[in-house]
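Undergrad: dropping a prediction and its sequence here:
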Amino acid sequence: MRSVKVLFVSPEVTPLARTGGLGDVVGALPPALKAVGVDVRIICPLHRGSLDGLKSKRIAGQLRIRIGERLCFARLVETCLPGTDVTVYLIEHKGFFDRPDIYAGSKGDFPDNAERSFVICRAAIDLPRLIGWRPDVYHAHDWMAAALPACLNAIKRPEGEVRAASVLTIHNLEHQGSFSPEKFEISNLPRSYFQMEGFEHYGRLNLLKGGIQHADKITTVSPTYAKEVRTETQSHGLHSSLVYRAADLVGILNGIDKEAWNPGQDSALPHPFSLDTVETGKKECRKALSQELNLPYEPSLPLLGAVSRLYRQKGLDALAGALPKLLKKNDFQLALLGSGDPEQEKSFSNLANRFPDKVSIHIGFDDGLARRIFAGTDFFLMPSRFEPCGLAQQYAMRYGSLPIANSTGGLVDTIKDLNKHPKSANGLLLPNIEEASLHTAFRNACNIFAEEKKLQFMRRNAMMREASWKEPAESYADVYKWAMERSSINPKAVCA
């Protein structure tokens, strides 16, 4: 039996272009899919800097892409995902993709993001013409590729020809690709697609909603998030569509690349460590981290860390508001790396100035420092208001830092709370992020730190947690088969 052919369609892929977890997943899942027998390739825009350091690349041809009445041409650059044998096709169009960032500039979202989205989708459909490889399944990732299922469904085919199947993965439902209704004209889709059962959402063009309505199968990045998005409070306005497609919606927990996130072989750490050397290794990493962050080295106090974008979703604003009282009632230190909302940046900077011996804040992002925070801290904070999956808590556990997190999304699926799972605990889950819950969690963390045996027990549980991509890859392989079955039953599907 031949391998299923799958084309990943994404605006980003680590390490070629990345803003967050989406790129990490698109970079890590394909090699795992190859290992379970899936013939997988990736198509992604050629963003500024994507080719830096790549030795192997070639021009595979010229794409023809129609956006409204405009015919665009883009070069197709073929390369390999670094460190793997996964083929990546990059869409080279300087007008649309040669920019300092992927989604937004200094003045906010790029005004032509709708056009850029359809360029990605149309390029993916034109790809087989150039390379002689036809996907059985197109796997679209998030809103910028979400119009792809509809574009596939709209293609006129000879009678009896089975269309390619489509899978849409929702990495974060908050980001939907919402535009003025006039933007629908650039799609070249039938006018009937702009309706309540398709792309129309309160009078606007909503790309993610269109993808949900048209895809053969839909996945989210954790089982709990798949349940949450079907509720009115966590659906970000798409409750009806997600409930309607519930039978085709699957939650698959993200894994992590255990080779890329290996504290025993991480060159960013001053003292790499394994499970056998974790106690001495983390002690040395903490000592070095304290020096790097200009925090007094206080081995008798727990050091808590956070690596996060500073946006409302992540809940760190609640922590900033409660931190003075938390420090008054509990003795600990905090190291935070992040950027985002200027008001949150200012709040944490003020706290660092107010408590220089207890709080360190580094505005920005630094991959090496992030890894040293995972390795050098005792606990890792993720008070997210919602969290589709969360990768940072998995990285932290891999490096022996116990997560303290809100009970939402993938945090519930990855963290075993001490109270509920005393024999396999690897972290602490909060019922909410109100001040009282934060106080309880910080007090519990301080108590765990004071009990060395309990700390070591939980730390080892965290480091031994199975977090590879093998099981998720097998689950996605099943989803592809289900999607192909649905496409053969509904060869001319317009929408669900």
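TA: Great, that's in hand.
Undergrad: C-alpha from now on. contacts and neighbour counts both.
TA: Will do.
Undergrad: residue 315 and residue 405 touch, don't they?
TA: No. Counting by C-alpha atoms under 8 Å, residue 315 does not reach residue 405; the two are 10.0 Å apart.
Undergrad: okay, and the common contacts of the two?
TA: 382-384 (C-alpha atoms under 8 Å, 6 or more residues apart in numbering).
Undergrad: ok, those residues vs residue 182, which is closest?
TA: Nearest to residue 182 among these: residue 384, at 35.2 Å, using C-alpha to C-alpha.
Undergrad: neighbours of that closest one, how many?
TA: 25 (other C-alpha atoms under 10 Å).
Undergrad: now do the contacts for it.
TA: 313-316, 405-406, 408.
Undergrad: only the buried subset of the residues you listed, as a PyMOL command please.
TA: A single PyMOL command selects the buried members of the contacts of residue 384 (16 or more other C-alpha atoms under 10 Å):
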select buried, resi 314+315+316+405+406+408
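Undergrad: got a markdown table for the contacts of residue 384, with secondary structure and distance to residue 471 too?
TA: Formatted as a markdown table, the contacts of residue 384 follow (DSSP: H, G, I helix; E, B strand; the rest coil; distance: C-alpha to C-alpha, whole Å):
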| residue | secondary structure | distance to residue 471 |
| --- | --- | --- |
| 313 | helix | 28 |
| 314 | helix | 27 |
| 315 | coil | 30 |
| 316 | helix | 32 |
| 405 | strand | 24 |
| 406 | strand | 25 |
| 408 | coil | 22 |
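Undergrad: and the comparison structure, right after this:
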Amino acid sequence: MRNLKRPDIVHAHDWHAGLTPLYMRLAGVAAKSVFTIHNLAFQGNHPLAMGGWIGVPSDLLTPALSDERSIEFYGSLSMMKAGIVHADRVNTVSRRYAREILTSRFGHGMEGVLQAQAGKLSGIANGIDTVAWNPATDSQIARPYSVDDTAGKQACKRELQQAFGLTRDPFAPLVAIGSRLTEQKLADVVARALPTLLERHPRLQFAILGQGEPALELALQQLAAAWPGRVGVQIGYDEQRAHRLHAGADMLLHGSRFEPCGLTQLYAMRYGTIPVASRVGGLADTIVDYLPLEAPDPREPRDVRLMHGEACATGFLFDGEQVDDVVHALGRALAAFVQPASWHALQRNAMSRDFGWEASTANYLALYAEMVDARPALRETRVRKTPVRARAAGTSGGTRQAARADEGFNAGVGEMARSA
């Protein structure tokens, strides 16, 4: 292709682009390849006969045990396997998930393939858009607030209670659930746990936003009918309701049987909504579990006591996939909720964390630098002819833009150099 610079690295994402590293090898492309696994459960497995139609050589469709380059997977052609086997580097969207998928519990049958390629596997957590998701400037919520002044969160809570048909009670603990309503997200267990939680905690409320498996949608709608004023369910998703959910709730219940990274917990913490989540994948990587002393010694200085529970904690993590596990975990959070000092410390910690893309970007730059010469490419030196009037009109603004561009370029060069 003309006027297109040859890339140093091609980065393919998930099974949809899994054949890219394979095609690059077949074509003798010099560029290196990175393949990112966003969710190993979705593998793009198709009939082997499709291989001939899409240009995969027959010797790469033989049983996997006979050729380590094969993309055959239990009698199917696997696009996910093609990416894993033929990419120069493989990464996932959290460090813990990168370790988990090497095991039979999380490997979805692909653990053997990954174990064979473990030397090129790593994990880099996702980030969020901290401009769009910022309670201090969010125009989609009832009232803005910040880590230094959270008063506006009460107005957001009133709005959320009204929107979901819940009793207007500023002191009621309000738990948000915002996710796909699927077994992966533990929605089946949560649906069974809610009656116990509602009976045990008379003022507890739930605002549920999501969609997924029809049977689980129905089960939650039936709970809302059985517990009017305390359970509100809205099937579907839209951006504004998601913002209001995170801004108005006190807690986020985020169960999951496996979680490559997760973004919901990051949005929640950004808005001072404390996550109660499964100890898996990116949830465990991004949430610091609250572990208070069983019996803190009041004679200890406050800063010493805080180191045991409140100083760094941003949420609550739990193990297991049973009803009792969910009930116990939310019980821990509710016990902290009735201690204002502890709860406010959790909110401050969560809202102070930086979940933007800067750290992730630096990690990707470091990954790329390991693969190729980290020296930046020379900038374009060819002089392009520009109409006189356009040059004159753009002189002042163009100078400022050029200065900003140079700053950005130099910052990128410095980051690459540090990453090398």
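TA: Thanks, I have the structure now. None of the values given here were measured: they were computed from a predicted structure.
Undergrad: once they're superposed, tell me the TM-score.
TA: The TM-score (TM-score structural alignment, normalised by the length of the second structure) is 0.81; 351 aligned residues with a C-alpha RMSD of 1.3 Å.
Undergrad: farthest-apart pair in the contacts of residue 384 of the first structure, please.
TA: Once C-alpha to C-alpha is applied, the contacts of residue 384 of the first structure give 316 and 408 as the farthest pair, at 14.8 Å.
Undergrad: okay, strands next: where are they in the stretch 301-420 of the second structure?
TA: Remark: strands assigned in the stretch 301-420 of the second structure by DSSP state E, counting those that start in this stretch are 316-318.
Undergrad: go through the second structure and flag its longest helix.
TA: The helix spanning the most residues in the second structure, taking DSSP state H as the definition, is helix 395-419.
Undergrad: and that one, what does it pack onto?
TA: If you count contacts as 3 or more C-alpha pairs under 8 Å, 6 or more residues apart in numbering; DSSP states H and E, helix 395-419 of the second structure packs onto helix 358-371.
Undergrad: gap between whichever residue in the second structure pairs up with residue 170 of the first structure and residue 94 of the second structure?
TA: Residue correspondence to the second structure (TM-score structural alignment): residue 170 of the first structure is matched to residue 37. Applying C-alpha to C-alpha, to the nearest Å, one obtains 10 Å for the distance of residue 37 of the second structure from residue 94 of the second structure.
Undergrad: and residue 105 of the second structure, by the same measure?
TA: When residue 105 of the second structure is compared with residue 94 of the second structure (using C-alpha to C-alpha), they lie 17 Å apart.
Undergrad: and residue 346 of the second structure, by the same measure?
TA: For residue 346 of the second structure, the distance to residue 94 of the second structure - C-alpha to C-alpha - is 23 Å.
Undergrad: contacting residues around residue 161 of the second structure?
TA: 167-168, 207.
Undergrad: which SSE is the counterpart of it in the first structure in?
TA: Matched by TM-score structural alignment, residue 161 of the second structure corresponds to residue 290 in the first structure. Here residue 290 of the first structure sits within helix 278-292, counting by DSSP states H and E.
Undergrad: burial check on residue 335 of the first structure, number of neighbours?
TA: 23.
Undergrad: scratch that, residue 250 of the second structure is what I was asking about
TA: 26.
Undergrad: if we can go back for a sec, tell me the one of the contacts of residue 161 of the second structure nearest residue 131 of the second structure?
TA: Nearest to residue 131 of the second structure among those, with distances taken as C-alpha to C-alpha, is residue 207, at 24.9 Å.
Undergrad: sec struct for the closest one, please.
TA: strand (DSSP: H, G, I helix; E, B strand; the rest coil).
Undergrad: separation between the residue in the first structure that it lines up against and residue 360 of the first structure?
TA: When the first structure is aligned by TM-score structural alignment, residue 207 of the second structure is paired with residue 335. As defined by C-alpha to C-alpha, residue 335 of the first structure lies at a distance of 5 Å from residue 360 of the first structure.
Undergrad: same thing with residue 434 of the first structure?
TA: On the measure of C-alpha to C-alpha, residue 434 of the first structure and residue 360 of the first structure end up 23 Å apart.
Undergrad: of the two, which one has the most company?
TA: residue 360 (23 against 13).
Undergrad: in a strand, the more buried one, correct?
TA: Yes. Counting by three-state DSSP, residue 360 of the first structure falls inside a strand.
Undergrad: mind listing what the closest residue to residue 123 of the second structure other than its chain neighbours touches?
TA: Using C-alpha to C-alpha, 6 or more residues apart in numbering and skipping residues adjacent in sequence, the residue nearest residue 123 of the second structure is residue 95, 4.0 Å away. Residue 95 of the second structure is in contact with 122-125, 281-282, 285, counting by C-alpha under 8 Å, 6+ apart.
Undergrad: next one: residue 95 of the second structure from residue 184 of the second structure, what distance?
TA: Counting by C-alpha to C-alpha - residue 95 of the second structure and residue 184 of the second structure are separated by 19 Å.
Undergrad: how about residue 212 of the second structure?
TA: 11 Å.
Undergrad: please compute how far stretch 46-65 of the second structure lies from its chain's middle.
TA: 33 Å (C-alpha atoms, centre = their mean, to the nearest Å).
Undergrad: and residue 255 of the first structure, what's its match in the second structure?
TA: Under TM-score structural alignment, residue 255 of the first structure pairs with residue 127 in the second structure.
Undergrad: can you classify its match as helix, strand or coil?
TA: Classified using three-state DSSP, residue 127 of the second structure is coil.
Undergrad: burial count for it?
TA: 20.
Undergrad: do residue 419 of the first structure as well
TA: Neighbours of residue 419 of the first structure using other C-alpha under 10 Å come to 11.
Undergrad: work out for me the element it sits within.
TA: Residue 419 of the first structure belongs to no helix or strand, assigned by DSSP H and E.
Undergrad: measure the alignment partner in the second structure of it to residue 305 of the second structure for me?
TA: Under the alignment (TM-score structural alignment), residue 419 of the first structure pairs with residue 291 of the second structure. According to C-alpha to C-alpha, residue 291 of the second structure stands 11 Å off from residue 305 of the second structure.
Undergrad: repeat for residue 141 of the second structure
TA: Taking C-alpha to C-alpha, one finds residue 141 of the second structure at 36 Å from residue 305 of the second structure.
Undergrad: and what of residue 284 of the second structure?
TA: Distance, residue 284 of the second structure to residue 305 of the second structure, using C-alpha to C-alpha: 23 Å.
Undergrad: more neighbours, these two?
TA: Between residue 284 of the second structure and residue 305, counted using other C-alpha under 10 Å, residue 284 has the larger neighbour count: 21 against 17.
Undergrad: tell me the contacts of that one?
TA: Residue 284 of the second structure touches 96, 278, 317, counting by C-alpha under 8 Å, 6+ apart.
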